[in-house]
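1. structure for the following, please:
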Amino acid sequence: MRTYESGAALASEIAKRGGLFIREFAEVPDEGWDQLVDGVDRTPRQMIAYQLGWMELLLGWEREEQAGATVVTPAPGFKWNQLSGLYESFYQTWETNAVDDLINRFEVLLDEVVQLVNGLTEAELFESGQRAWASSTPSAWPVWKWIHINTVAPFTTFRTKIRKWKKLSGCC
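-> All right, here's what the predicted structure looks like:
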């Protein structure tokens, strides 16, 4: 897994990778948003919904802990071995939204995640045990790893998927 020398470096990478990811969707035609193609496991809408779901969870975990609530990870009603059901809930949440709404929401959440990173101290980001939600699994990762695996890593992976989708669909 990639590492970061500072919170600023992580924030910069989130903004960069998120921007590269979301720009890939500009060429997707209206009729293609819900189209599965052989060789790609998600539709374009599902790819964005997945990102929206994880960013909302990540921001929610932090917001709830800061409000003094007990955070349930990954989400109420889901366990870590039930992620496929969680993904389905992301898809259902966004299945009827206009494309512009998906993209706008992504940009808002991306900015909020960058602000979150910029608002945390280096200790809060890089030292284990700084947040209960980040210590909720046996891995007890520091916050930066949770942020990385829910932003930079999937932005990069899903950028490859949407590019493959565009090629295989013949749209772009």
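2. switch to C-alpha atoms for all contacts and neighbour counts from now on
-> Will do.
3. for Gln51, see how far away Asn104 is.
-> Distance, Asn104 to Gln51, by CA to CA, to the nearest Å: 13 Å.
4. more neighbours: those two, which one.
-> Gln51 (22 against 13; other CA atoms under 10 Å).
5. now the element after the helix or strand the more buried one falls within, going C-ward?
-> Secondary structure from DSSP states H and E places Gln51 in helix 44-66. Note on helix 44-66: by DSSP H and E, the next helix or strand toward the C-terminus is helix 83-94.
6. list the buried ones in that following helix?
-> 86-87, 90-91, 94 (16 or more other CA atoms under 10 Å).
7. please give the structure of this sequence too, so both can be compared:
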Amino acid sequence: MVIGDVVGQVLSREELATELDSAYSKLEALLDRAAEADLFDEVAVDAWTVHDVVAVRVWWAEAVAEWIAAGLRDENPQTPEPGFNWTQTPALNQSVVDASADVPILVLRDRLGVAVALLRKYIETLDDDQLLAVGDFSWSRTWPVSRWIAVNTITQFASLSKMIRRLLKSANQL
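-> Okay, here's the model as predicted:
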């Protein structure tokens, strides 16, 4: 499957699990290589370092996991975050970068692993309506939960992987 396809379609439970596992595994391997090449402080995109981009990816994976948990508690969380609306995601992402500046990369990687494991559990345990249908959770609006998971993990992990590969190549490490 082409990663761009993830954004526009609803994946089955099996496809979602397979694509998440694959994207996360590839990202983890590249993060290991980035650590070996000491690239976490290198600029990956715009003014953000690899560390910064990892922090943002962690935040979104954790956010989706929390939104699902809230939905399971019959709550309707404010998305994307209290104090931010969807047109303010660049400001939200920058606030994540700012708040994560002193968080060690190993802590971020651990948090990402926990978030992915939790999302993987949701993929396995949510019923078909909760995972694949629109409207089971009010916070998910016009997208099924599976698409929220895919866009905030698979797609984002692929873009970060691409950034890291570019940096590794420019450092003659790839």
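8. after superposing, what score do the chains get?
-> Aligned and superposed, the two chains score 0.86 in TM-score terms (TM-score structural alignment, normalised by the length of structure 1); 165 aligned residues with a CA RMSD of 1.9 Å.
9. quick check, nearest of the buried residues of helix 83-94 of structure 1 to Gly68 of structure 1?
-> Nearest to Gly68 of structure 1 among the buried residues of helix 83-94 of structure 1, counting by CA to CA, is Leu86 at 24.4 Å.
10. next one: that closest one from Thr3 of structure 1, what distance?
-> Remark: distance between Leu86 of structure 1 and Thr3 of structure 1 (CA to CA) = 27 Å.
11. now swap in Asp41 of structure 1 and tell me
-> Note on Asp41 of structure 1: its distance to Thr3 of structure 1, by CA to CA, is 28 Å.
12. and for Gly60 of structure 1?
-> Distance from Gly60 of structure 1 to Thr3 of structure 1, by CA to CA: 24 Å.
13. mind checking which of those two has more residues around it?
-> A direct count of neighbours by other CA under 10 Å for Gly60 of structure 1 and Thr3 places Gly60 higher, at 14 against 11.
14. what residue in structure 2 is paired with the more buried one?
-> With the correspondence set by TM-score structural alignment, Gly60 of structure 1 lines up against Glu66 in structure 2.
15. check the mean deviation of the helix holding Gln51 of structure 1 from structure 2.
-> Superposed on structure 2, helix 44-66 of structure 1 shows a mean distance to its aligned partners of 1.1 Å (mean CA distance after the TM-score superposition for structure 1).
16. state the distance from the counterpart of Leu109 of structure 1 in structure 2 to Leu167 of structure 2.
-> In structure 2, the residue matched to Leu109 of structure 1 (TM-score structural alignment) is Ala115. Distance from Ala115 of structure 2 to Leu167 of structure 2, counting by CA to CA: 26 Å.
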